[in-house]
Each structure stands twice: as structure tokens, then as C-alpha cells.
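Q: Predicted model and sequence below, questions to follow.
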Amino acid sequence: MPADLAVIGLGHLGLPLAQAAVASGIETVGYDTDGRTLAELTAGRTPVEGPLTAADIRRMLSGGFRTATDPAELGRVRTAVICAPTPLGTDLTLDLAAVGDATRVLAARLRPHTTVLLESPVPPGTTEHFLRPLLEEGSGLRAGRDFHLAYSPSRLDPGGRTHTYANTPRVIGGLTPACTESAAAFYGRLTDKVVRARGPREAEMTKLLETNYRHVNIALANEMAVLCHDLGVDLWDVIRCAETKPFGFQAFRPGPGVGGHGVPVDPGYLPYTSRTPGHPLRMVGLAREINTQMPQYVIQRCTMLLNEYGKSARGARVLLLGVTYKPDLADQEGSPAREIACRLMDMGAQIGYHDPYVPDWRVRDQPVPRADSLYEAAAGADLTVLLQHHRTYDLQGLAVKAQLLLDTRGATPVGAAHRL
């Protein structure tokens, strides 16, 4: 059965897009090479750490959403959106392998007049210099003449209740004005506002700016957290006061690290920059350095607290609360919890964890004991560390039960715990 839309890649980007499309009455097919993901979705279950609930998936299926394993399905749609993952590699560049694979599969089935869109976070220039040649060579068609090509950075707030797909403006940059308008016509069915960029590079750079903005400001908050602790200043109270300023200030809060799928990127490490100065963003590099040091800083605070109470990290029972990167979600992408657990294990500590969204957790391929009773586990642990503040946690009650509590999120009542 032909569909209007094909979503290629059913991860944290593709599934919310498919959900929004189905809700808008668009016949949608989802394509992915991960057989386990497809099996879970077809059965009405959410994939592991997926952004949607099982109830969301069932509503999508009842609304006509279906998955496909046959690439031929991609040649029967009017719009195809590539939502493949682009993780940061060891060389500090975004890995475009999955995007390339998805593009080649689509190119072999591409028909004239199709609108091809890319949502994956990519380096500026990717749509023009990486995607376009693959599509043209694989299809024999010309972008901007035979089919439309555009980039639109995904803007999602997983678990957020205020900023939905419909009320979040969507930025679009097409290869030609006609490409932009074709993309705008599609996204106009999903969102209340469409913002037209000058071209795909401007749209790609928009995503880069938004991601780097978040990481740079979190780095500032993390640096302030270390300084305020050394000076004996309550940073959380400082932030509370500062955010009353109605202009020129936006509150960012420190934490044990920066998680999430958006990674800070320095254009100095990007391809497709030969036509630009390409000088590095020193502030982005410094922000990355500061943020990657936070797990070690948490370990330092843990050992200092244990020492103050006459205990050693070696043999200490440490309970980690919340191992996901964001509250009230199962997604662990980029969460600092794993690194913190590894460092504690290296010091000889006995690690346990509790997270209402993560029934099983492994570190270094070894299962970490999960606390069945949170209060009993906190009472029996030498140190409890709050790494993520899920809504289900009663922090006031937890502070009473825990022998020693380190709050890395500033979520506990004043005086109830040691704060980052």
C-alpha cells in the first residue's frame, strides 16, 4: 500500500516525526534496518530507550502507521525524511555512515518529484556535498530539478510537556527556493510555524549553534558550581536570584555531566569547510573540556564526603539514583552515570543503582545490582548520589533515610543534602 511519507530511521528523531505525521492524517511508513526495533514497533511496544511510550506506539498503529523492511516501499512515497543517527566519533567528527547508508537505499528507489528531507544533526555542507551526490548518482535524477532536497534540523524536547511538535517552529533550508517551499508545505502540516532559512547550510548551522549554545552555557554553570563550592556560596540560590532578571539572562544549571543526543561540535573538525576560514571555535572546545571533567569532579566530591565521615571509597556502598540523561525518560544517551560508576568501581566501591525507567543496567558488560526498595537501599548505603531527578523521587523523605546524600542536581530542600 503506497504511503505519503517514509521515515527512514526509527530512533529518537524518526519516531516523534512519524507520530506527528500520523496524528496529522499523513499515511506514514517507517523504514529501519534494525530488525529488533521493527519487531517491537509492529508488536505495539516501544523500542529500548525509545522516546515514545507503548501507548503512543499503539495509537500510531491504530492510526495507520506501519513499518517496512522492503526498501521498495521508499519508491512509493511523495516525501522521504532521513533521520539516521550521527554519533560523535573518536576524531571529534560526526559519523555520517548511517546517513550515507540510508541515502543510498533511498537513491536506488527515488522517483521524480519526491521531496527528500534530512533531519539528522550533520556538519554544515552535508546536504549539498554529501547527500546530493549520493542521491543523484544512485537515482540518475538531478536535485532541484527532478526532485526536491532540503534540510530541517530536528527540534525535540523529550519528555517535555510545553514544547510539542506542533507548537515548536521548524527551520527549513532548501537547495532551491522551490525545494524550500516543497519542504515548507510538508512541515506546515505538522507545525504551526515554518521558518525559511537562506539555504541548507544556514539550516544546518542553526542546529550547530543551538547545540553549542546549550553546551557552552552548561559549561559556565558547571564552572560556577566548582567555584561556588570552594567559596562556600550556594550556587542554587545564586541562580534563583539571577533568573529574576527579566532581560539578558537565561538560567542554566550545573550537573554531573551533559547528556543527550546533541553533541557540541567545533567546525574546525568538520568536513566541507574548505571554502570558509574554518578556524576553530575555542569556546566550544573549552566547554567540551569543562563538561567532560564533571564526572571526575563528582567522584572527588564523593571521596571527600566519605572521608569527612571517616569512610574510604574502597569498600564503600554507593547507591546511584537516576542513570538516564534526562528526567522521566529511559534514554541513557550520553548520561554521565556510566562513567561515574566506572570510576567508583575502579576505586573499589560497591555500586548499586535505582531508576524507575531502567529495569536493568550494565557497566563494563557487568550487571549492576538494582535496588528494589529505594529507602532501604539508601539507608544501607554509605553514600547515595542523585544523578538524575525523576519526578517519582521523594527527595525530602530520601534525605531523611540516606546516611549521606550528594545531590548533583540541586533538587533537594535546602540543608537536606550536600549539593554539587
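A: Happy to help now that I have it. Not measured: the values here are computed from a predicted model.
Q: alpha carbons only for contacts and neighbour counts from here, please
A: OK.
Q: For residue 344, see how far away the residue nearest to residue 306 when sequence neighbours are not counted is.
A: The shortest distance from residue 306 to any residue that is not its chain neighbour, by Cα to Cα, 6 or more residues apart in numbering, is 6.0 Å, and that residue is residue 312. Distance, residue 312 to residue 344, by Cα to Cα, to the nearest Å: 11 Å.
Q: go on, residue 142?
A: In this structure, residue 142 and residue 344 are 55 Å apart, going by Cα to Cα.
Q: quick check: longest helix of this protein.
A: helix 200-231 (DSSP state H).
Q: Help me confirm that residue 257 comes into contact with residue 295.
A: Yes: Residue 257 sits in contact with residue 295 when judged by Cα atoms under 8 Å, with a separation of 6.1 Å.
Q: before we move on, the earlier item: of residue 312 and residue 344, which one has the most company?
A: Taking neighbours as other Cα atoms under 10 Å, residue 312 and residue 344 compare with residue 344 leading, 22 against 18.
Q: what kind of secondary structure is that one in?
A: State at residue 344, reduced to three classes by DSSP: H, G, I helix; E, B strand; the rest coil: helix.
Q: Also the one 4 residues further on?
A: Three-state call for residue 348 (three-state DSSP): coil.
Q: Now do it against residue 368, distance only.
A: To residue 368, residue 348 is 14 Å away according to Cα to Cα.
Q: Okay, one more to line up with it:
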Amino acid sequence: MVHPENVANDNYNTKIGIVGLGFVGLPLALLFAEKGFKVTGIDVDNNKIEQLNNGISYLPDIPDSYLQRAVFLGNLVGTTDYDMIKALDVVIVCVPTPLTTYKNPDLSYLQLVGKELAPRIKNGQLIILESSTYPGTTEEVFQPMLENSGLKVGKDFFIGYSPERIDPGNKKYKVDEIPKIVSGITDQCLSKISTLYKKVFKKIVPVSSSRVAEFTKLLENSYRFINISFINEMAMLCDEMEINLWEAVAAANTKPYGFTPFYPGPGAGGHCIPVDPLYLVWKSNHYGIDSKMIRLSDEINDQISNYIVKNITNFLSEKEEKKVLVYGVTYKKDIDDVRESPAIKIISQLHLNGIGVSYHDPYVSKIKVGNKSYSSVNLTKTVLSETNCVLILTDHSEIPLENILEHAELVYDVRNVTNGLSGKAKIIRLGGGGQ
């Protein structure tokens, strides 16, 4: 951790505002505070603001002690009052950009922020957008909203775009160690954002336009989405061919070039991977181009969840009373994030198939699936022995495999965490070819 007292004093003179204090905004706010900037966090969620100002973290990646240092030193304060914008030199927007029910871009959060910012912008201010979005959003949507203030970009105030690269649960790279892509509407806008971000990130990567920066983010996530979907298609194929895909991937990974390993699972989740590529599909349609690869990946991403449910239904077909215990409902290990988690869809489908569902997740005490609420159960001997199948959807580090394998009747492992292990339970692995 960088101690504020060791940072150049000029950082104190630049007042930073972060709009949206979620998985992207809060780590970014803390990074700026850590580097010696005075940071104001703005969010419409009163509960978040109250917790922040009391030094209580609501994100698992951020310990209370880290938040308390920033808050109690006076480097970070939270508010719901947009009027604080008038006192800031830089405003960084980190609001959600989800999909509509028709899988089109939903910019409603961004549009609300734009309406709040426009009447409060002042001369010389730098406004930076970090939300993932389709190419052209910064220039075609965000800029016109802000210029409703009567001020002009590049002359009176400045706009930059820098796609977030936060990876919840990733302990290998700190936020400031991930190269930061930066862009600006004008050359002077790019200069302003570059000068600022050089003070907090170890490496910045300037690109020629906001459209390039926006596309870069979607390119990164589309690459992952396509490969995750591809490997899940291979898992379904290998099950039919009685080939162990996990072994094949390990063998292929010995090649020193030309292969990057991806692994089967219940489908892509989180705010980025299953969402951002569909922004690109929507935008490509405006140019008369059908992005077949991404559309097919989206279909396979839905298919793998259906495939898992179908298999479980078949496993339990002869059971009079069918009970499934799901281990892990977050979209990835060791976090508490259930956004776009395939577990939610799988639980819903199991319930609709007449299968009783319970779950355990050390990071999520309660979830709501449709109109039904669930609470995490304890993995006791009784609970496990009364369950027909334990479905492992998330490979949390603390998963009690010995306990599960000793007391469960059947384990359906879609993450290969039981590889090399045995117990009283029968084990079936997704992509294991029946092994």
C-alpha cells in the first residue's frame, strides 16, 4: 500500500469524484485515495454510502481496514448529493451498462448520470467514462448530454474514455498494475486523462480515439466469451464421445505456442463476459454485419445450462423424491457476485422440473430466484445424505470436498474439482466423458 504522506503534494490539489461505487467504482476510488488524492464517491444507494462513511466494506475484495484508512484519513467520503460535482476537478463515471430483456444495450444509468452532470459541469473539468459500452457511446451519447450544459468539449471542459479492467477475486494483479487504456475526444482531452492516470497506474496505453478504447474492451470480453462457449460445446461433445476433455486440454496446453487453455463450466457469468459482446452484436447490426460468432456463443452459453439441468433430471429420473443441493451460486470462485450467474438460471430450471433445490455458498447467505427466496444451508452430514445430488457450480477455495464425497450419494462436478479424488459418492464430471 502507498502511504499518502509519501505522495507528491500536488495530488491533494486535484479533487476526484467517482460516480457509481460498485465493483468498479469503489476499488478505483480507493486507488486514487491511496495515491494521495481527495476523493468524493457519489452513489444513489444510501446503504452503500452509509457503510462507506463508517469504514465498512460491502465488497469481499476490499477489507474494512483498507477502506477505513482512506475514510478516516479524510481521503475518501461518500455522498448521494450530485451538487458535490461543482467542487470537483475530475469526475469518473462507473455506472452499470446492462442489457434489456431483448439483449440490447441499456444505457439508462449512464443517461441519468449525464442529466445530473450537465447542469453542474464547470470550466476546466475532466469527465471520464469507464463503463463498458459499444463503440461510439462516448461521442454519440455521452458528449451531447454533457454539452447540453452550454460548454464545449476540448474548449471549456474535457472528456476521456478509459474502459475498466477490474477482475473481482483476482489476487494476482493489483488495480494499479493492470495497464490502463486511455482515450480522449480531442488531443487535449487525451493529454488531460493521460497526465492524471499516469499518477495512479503503473502503465497507461493511449489509443487514438474513444471508439478504439470502447472496441478494445468489447474485443477482450468477446474473445473470452467465444472461447468459454467453444470449450463448453467441446464438453458436451466429449461426454457423448466418452473422452475426458480435461485431460485433452491439459495435453494440448503442453504446446509452447498457439494454444490458450479454457475450461468447461456452467456458462459465462458476471457483468462483463455474457453482456459486453452483445453490445458489439447490436452495434454491428447497424453496419449491416451479422456477428455470427458472438450470437452462436450466446446460444451455447444458454445451451450449457440447459444441458446441465437435462443431465441432472436424467440422473434422478428413477427417484420418487428428487433433491439437489447446489454448491456455489456466484459466477466465479471466492467472490460474492451473482450478477448474470448461470447458477440462478439452473436453479430456476431445476425448480420448474419439479426438483427440490437447496444451496450452499460461503459468500452468499440469501438469493432470490424468480419469486422464490433461498437461504444458504449448512453442509451437515444429514443435509448431504438426504440430498440425491450435489451439483458443484462454483469452485470456491474452501469447498469441503472430503465431507461432500463422504456423505453425498451423487456429485455432479462441472468444475473438475474432484479430479483424482474418491469417496462414497458417485462422481460425474462435465466434459469427463463419463469419468
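A: Ah, there it is. Because the structure is a prediction, the values reported are computed rather than measured.
Q: Return the distance of stretch 54-72 of the second structure from the chain's centre.
A: Centre-to-centre, stretch 54-72 of the second structure and its host chain are 20 Å apart (Cα atoms, centre = their mean, to the nearest Å).
Q: Please apply the same query to stretch 247-266 of the first structure.
A: Taking the mean of its C-alpha atoms, stretch 247-266 of the first structure sits 12 Å from the chain's own mean (Cα atoms, centre = their mean).
Q: Identify each buried residue in it, please.
A: Neighbour counts using 16 or more other Cα atoms under 10 Å place 252-259, 261-266 of stretch 247-266 of the first structure among the buried residues.
Q: could these go into a markdown table alongside distance to residue 181 of the first structure?
A: As requested, these are arranged in a markdown table below (distance: Cα to Cα, whole Å):
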| residue | distance to residue 181 of the first structure |
| --- | --- |
| 252 | 36 |
| 253 | 39 |
| 254 | 41 |
| 255 | 41 |
| 256 | 43 |
| 257 | 40 |
| 258 | 36 |
| 259 | 35 |
| 261 | 29 |
| 262 | 27 |
| 263 | 29 |
| 264 | 30 |
| 265 | 29 |
| 266 | 30 |
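Q: In TSV: these, plus distance to residue 61 of the first structure and secondary structure.
A: As requested, those are arranged in TSV below (distance: Cα to Cα, whole Å; DSSP: H, G, I helix; E, B strand; the rest coil):
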residue	distance to residue 61 of the first structure	secondary structure
252	38	coil
253	39	coil
254	40	coil
255	38	coil
256	38	coil
257	37	coil
258	34	coil
259	31	coil
261	26	coil
262	29	coil
263	32	coil
264	35	coil
265	37	coil
266	40	coil
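Q: picking up where we left off before, need the overlap of contacts for residue 257 and residue 295 of the first structure.
A: Contact criterion Cα atoms under 8 Å, 6 or more residues apart in numbering; residues bridging residue 257 of the first structure and residue 295 by contacting each: residue 336.
Q: which residue of the first structure sits farthest from its center?
A: Distance from the C-alpha centroid of the first structure peaks at residue 310, with 39.3 Å (Cα atoms, centre = their mean).
Q: Residue 4 of the first structure versus that one, what's the distance?
A: The span separating residue 310 of the first structure from residue 4 of the first structure equals 66 Å under the rule Cα to Cα.
Q: what's the answer for residue 399 of the first structure, then?
A: Distance, residue 399 of the first structure to residue 4 of the first structure, using Cα to Cα: 53 Å.
Q: The two - which one has more neighbours?
A: Each of residue 399 of the first structure and residue 4 has its neighbours counted (other Cα under 10 Å); residue 399 has more, 23 against 15.
Q: Does that one touch residue 415 like I think?
A: No: counting by Cα under 8 Å, residue 399 of the first structure sits too far from residue 415 to count as a contact (9.6 Å).
Q: joint contacts of those two?
A: Residues touching both residue 399 of the first structure and residue 415 (Cα under 8 Å, 6+ apart): none.
Q: Tally up the residues packed near the closest residue to residue 417 of the first structure other than its chain neighbours, please.
A: Nearest in space to residue 417 of the first structure, with sequence neighbours left out and distances taken as Cα to Cα, 6+ apart, is residue 405 at 5.3 Å. Counted with other Cα under 10 Å, residues neighbouring residue 405 of the first structure total 27.
Q: Contacts only, for residue 405 of the first structure.
A: Each residue near residue 405 of the first structure by Cα under 8 Å, 6+ apart is listed here: 383, 384, 385, 386, 399, 417, 418.
Q: and the fifth one, what helix or strand is that in?
A: Assessed by DSSP states H and E, residue 399 of the first structure sits inside helix 395-401.
Q: Packing partners of that helix?
A: Counting contacts by 3 or more Cα pairs under 8 Å, 6 or more residues apart in numbering; DSSP states H and E, helix 395-401 of the first structure is packed against helix 374-380.
Q: average distance between whichever helix or strand comes after the helix it packs on and the second structure?
A: Where DSSP H and E defines the elements, the next helix or strand beyond helix 374-380 of the first structure is strand 383-386. Plainly put, strand 383-386 of the first structure ends up 0.4 Å away from its match in the second structure on average once the two are laid over each other (mean Cα distance after the TM-score superposition for the first structure).
Q: Where does strand 383-386 of the first structure end up in the second structure?
A: Mapped onto the second structure using TM-score structural alignment, strand 383-386 of the first structure covers residues 389-392.
Q: returning to what we had before: start and end residues in the second structure for the helix or strand following the helix holding residue 399 of the first structure, please.
A: Secondary structure here is assigned by DSSP H and E; on that basis, the next helix or strand after helix 395-401 of the first structure toward the C-terminus is strand 405-407. The alignment of strand 405-407 of the first structure onto the second structure (TM-score structural alignment) spans residues 411-413.
Q: Quick check: the matching stretch compared with the first structure, mean distance?
A: Superposed on the first structure, stretch 411-413 of the second structure shows a mean distance of 0.3 Å to its aligned residues (mean Cα distance after the TM-score superposition for the first structure).
Q: Quick one: distance of that stretch to the chain centre.
A: Relative to the centre of its chain, stretch 411-413 of the second structure is centred 25 Å away, using Cα atoms, centre = their mean.
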